[in-house]
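Asks: Build me a model from this:
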Amino acid sequence: MTTPQAVIFDIGNVLLEWNPERFYDWQIGRAQREALFAEVDLHAMNEAIDAGAPFRDTIYDLADRTPDWAEEIRMWHDNWLDMASPRIDGSVTLLRALRSRGVAVFALTNFGIGSFDYAKTRYDFLSEFDRAYVSGHLGVTKPDPRIYERVEADCGLPPGSLLFTDDREANIAVARARGWRCHLFEGWQGWARRLVAEGLLNEKEAGL
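Replies: All right, here's what the predicted structure looks like:
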């Protein structure tokens, strides 16, 4: 099998840890967090942002409509960088090792327009992709097949030449059905081993 022509990274839980529940447990305690998430669909709010809704306005509008939890909802915006952390250093090293080798590296991520711009103020590696396919800008989120079609059309590479990692099986399944090479991300070491197996890095470059 030929060597992949481009490597595609998801971002949340691949390059950055993303666990809002953990953040809220730290801020308000588990019992209060469970009550909040039972009463307010914060994940649906975030999905709307990932699909292109305004970052701050979407969160603050929900807070205004939910006065009992207004302060906690606004944390999703005001403390967002504390939620989208820490970075996964092993994955960042792999991204940079690939680029040093001259391998094209793309991002394919469910991320809002404003939240992605905000994240780039802290995480310099988010500006290092050859191409960044951000759902908020595209107006469609994974695992909708249209977002994968957009990637193929824009980069012009055949599906079988794309190597994609994501932490969600549903996102992987759609890509695999389109002919992409895929790796379910469960830790940077496993991803490193896959990159070595594909002939993209050697063990030293991969940190193994």
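
Asks: CA atoms for contacts and neighbours, from now on please.
Replies: Fine.

Asks: Then Ile8 would be within a helix, right?
Replies: No. Counting by DSSP: H, G, I helix; E, B strand; the rest coil, Ile8 is not part of a helix but strand.

Asks: OK, contacts around it?
Replies: Contact partners of Ile8, counting by Cα atoms under 8 Å, 6 or more residues apart in numbering, are 105-108, 162-165.

Asks: Which SSE is immediately downstream of the host helix or strand of Ala173?
Replies: Per DSSP states H and E, Ala173 falls inside helix 169-177. Going down the chain from helix 169-177, the next helix or strand is strand 181-184, by DSSP H and E.

Asks: got the contact list for the residue sitting nearest the centre point of the chain?
Replies: In the chain, the residue lying closest to the centroid (Cα atoms, centre = their mean) is Ile11, at 2.7 Å. By Cα under 8 Å, 6+ apart, the residues touching Ile11 are 107-109, 166.

Asks: What distance do you get for it to Leu94?
Replies: 13 Å (Cα to Cα, to the nearest Å).

Asks: again, but for Gln5
Replies: The gap separating Gln5 from Leu94 is 16 Å, by Cα to Cα.

Asks: Pull out the buried positions in stretch 146-162.
Replies: If you call a residue buried by 16 or more other Cα atoms under 10 Å, then stretch 146-162 has these buried ones: 147-148, 151, 159-162.

Asks: Out of the residues you listed, list just those in helices.
Replies: 147-148, 151 (DSSP state H).

Asks: if we take the residues you listed, which one ends up nearest to Ala132?
Replies: Val151 (9.4 Å; Cα to Cα).

Asks: how about this one, so we can line them up?
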Amino acid sequence: MNSRRFSVFLVPAKDDRRWAEGVIAELAARYDAPLFEPHVTVYGGNYTEDAELEPVRRALAGAAAETGPITLRVTGLGVTEEYFKTLFVSFGEDPRLRRLHEAVKGAVARDSGYELVPHLSLLYADIPLAAKEMAAGTVSLDREEMRFDEVKIVAPDPVTGWRDAMRWQTLFRVRLGETAEDIRAVLFDYGGVLAEEGFREGLFEIARRQGLDPIAVHGVGMEVVYGSGYVLGKGSETAFWSLMRERAGLRGSDRELSALVLDRFVLRPEMLELVRALRAKGYITAIVSDQTDWLEWLDRRDGFFREFDRVFNSYRLGKGKRDPSLFDDVARELGIVPREAVFVDDMLANVVRAESRGMRGIVFDDEARFRQELKRFVEV
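Replies: Purely as a prediction, here's the structure:
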């Protein structure tokens, strides 16, 4: 599997960010250079699988909860022959920034050897060193310190790399100093979190009974439930199973096959008890699920919708968690801003998308570990 790059960015707070963005824009226009987000790189490394970033996310979330915004002392402007250090603001050593760097370094699977030399670039350009020095002379550095209040994990485009700044992707973000007092809502996935993952287990069982490869059948199922339009309310149960018969070689009626899936969505009683406890404490609770009209059938069978303030089902919304803007929609409907919500899902990719919109996220592994993780954000 190919290795991919990532960096941890420390992002300036509002006023300092506005100043840096203005300088970057002015220099970019003058030297036909790219625009990019102002930041201090805390760490740069590699990963091969998304799961390898989970310890980094946890380390950053823990560090962010323990420290407030970081203020760095400005030591001047600098230039080098390096593209990514064309022209930059340099900073003095700071113990909290150093601890943040060490927290990430301790969490990565393989240390890249990245050395922390705190600076904030203002220009990326392939120009002579003399021209860079002239550019530095045009910058009015009118501040003795800069304040930073957010940390994020960013990855470059896998093809065009870091130079294509417009295609940098935010994989995780958290504001420094946020505590449980900031959280107003806890959002839960259904299958795999509130209930056993019936879709996966049902397809596994169908495959075993019919002598097929369970992993392959499940893989086809994940493609077809979206490809048929069923999960977004643009297709039907009949269309879904018809495609499954065609592409995975399944046999049996729609009713028989659906029953094998639905029977395996079994609610987790302790999770519902936790939801009740959260509501009793005044937190908003909601389901955010990529599900079909099966979710409504399951509610008629088990009666769990009443335990939540809202239910957001992709089948009714026409939009699923593969579209990160869904999380903006959910926050708006709940009357909150994204940073006031914790989103819980058993799929890392969905958690990453929620975090990219500003929500806090928890990847659900098991109930005991989840409860410990939740304590970082809420009091229950």
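
Asks: Let me see the TM-score of these two.
Replies: TM-score of the superposed chains, computed with TM-score structural alignment, normalised by the length of the first structure, equals 0.80; 199 aligned residues with a Cα RMSD of 2.9 Å.

Asks: and the residue of the second structure positioned farthest from its centre, what element?
Replies: Largest separation from the mean C-alpha position in the second structure: Ala130, at 41.3 Å (Cα atoms, centre = their mean). In the assignment (DSSP H and E), Ala130 of the second structure maps to helix 129-137.

Asks: can you tell me what part of the first structure that helix aligns to?
Replies: Under TM-score structural alignment, helix 129-137 of the second structure has no counterpart anywhere in the first structure.

Asks: list the buried ones in that helix?
Replies: Result for helix 129-137 of the second structure [16+ other Cα under 10 Å]: buried residues 132-133, 135-136.

Asks: got it, and stretch 7-24 of the first structure?
Replies: 7-16, 18, 20, 23-24.

Asks: Repeat that for stretch 77-90 of the first structure.
Replies: For stretch 77-90 of the first structure, using 16+ other Cα under 10 Å, the buried residues are 77, 80-81, 83-85, 87-88, 90.

Asks: any chance of those in TSV, plus distance to Tyr118 of the first structure and secondary structure?
Replies: Listed next are the buried residues of stretch 77-90 of the first structure as TSV, based on distance: Cα to Cα, whole Å; DSSP: H, G, I helix; E, B strand; the rest coil:
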residue	distance to Tyr118 of the first structure	secondary structure
His77	10	helix
Trp80	9	helix
Leu81	8	helix
Met83	12	helix
Ala84	11	coil
Ser85	13	coil
Arg87	15	strand
Ile88	18	coil
Gly90	22	helix
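
Asks: Most widely separated two among the residues you listed?
Replies: His77 and Gly90, at 27.1 Å, using Cα to Cα across the buried residues of stretch 77-90 of the first structure.

Asks: For the alignment partner in the first structure of Glu373 of the second structure, the count of nearby residues, please.
Replies: When the first structure is aligned by TM-score structural alignment, Glu373 of the second structure is paired with Arg194. The number of residues packed near Arg194 of the first structure is 18, by other Cα atoms under 10 Å.

Asks: do the same with Ala31 of the first structure
Replies: Ala31 of the first structure - counted by other Cα under 10 Å - has 10 other residues nearby.

Asks: Then the one 10 residues further on?
Replies: Residues near Asp41 of the first structure, counting by other Cα under 10 Å, number 11.

Asks: Which parts of the first structure are helices?
Replies: Taking DSSP H as the test, the helices found in the first structure are 20-28, 30-39, 42-50, 55-65, 70-78, 80-83, 89-100, 113-120, 135-138, 145-155, 169-177, 188-197.

Asks: Mind putting the ones you listed into JSON lines with distance to Glu128 of the first structure?
Replies: Formatted as JSON lines, those follow (distance: least, Cα to Cα, whole Å):
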{"stretch": "helix 20-28", "distance to Glu128 of the first structure": "25"}
{"stretch": "helix 30-39", "distance to Glu128 of the first structure": "34"}
{"stretch": "helix 42-50", "distance to Glu128 of the first structure": "21"}
{"stretch": "helix 55-65", "distance to Glu128 of the first structure": "23"}
{"stretch": "helix 70-78", "distance to Glu128 of the first structure": "24"}
{"stretch": "helix 80-83", "distance to Glu128 of the first structure": "19"}
{"stretch": "helix 89-100", "distance to Glu128 of the first structure": "8"}
{"stretch": "helix 113-120", "distance to Glu128 of the first structure": "10"}
{"stretch": "helix 135-138", "distance to Glu128 of the first structure": "18"}
{"stretch": "helix 145-155", "distance to Glu128 of the first structure": "16"}
{"stretch": "helix 169-177", "distance to Glu128 of the first structure": "23"}
{"stretch": "helix 188-197", "distance to Glu128 of the first structure": "18"}
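
Asks: out of the buried residues of stretch 7-24 of the first structure, who's nearest Glu71 of the first structure?
Replies: Tyr24 (11.9 Å).

Asks: any idea how far that closest one lies from Leu126 of the first structure?
Replies: On the measure of Cα to Cα, Tyr24 of the first structure and Leu126 of the first structure end up 25 Å apart.

Asks: Next: Arg176 of the first structure.
Replies: Taken as Cα to Cα, the span from Arg176 of the first structure to Leu126 of the first structure is 25 Å.

Asks: what comes into contact with stretch 44-52 of the first structure?
Replies: Stretch 44-52 of the first structure has contacts (Cα under 8 Å, 6+ apart) with 55, 58-59, 110-113, 135-141.

Asks: repeat that with 10 Å
Replies: 42-43, 53-59, 62, 73, 76, 109-116, 134-142 (Cα atoms under 10 Å, 6 or more residues apart in numbering).

Asks: just the buried members of the residues you listed?
Replies: Here, 16+ other Cα under 10 Å leaves 42, 53-55, 58-59, 62, 73, 76, 109-116, 134-142 buried among the contacts of stretch 44-52 of the first structure.
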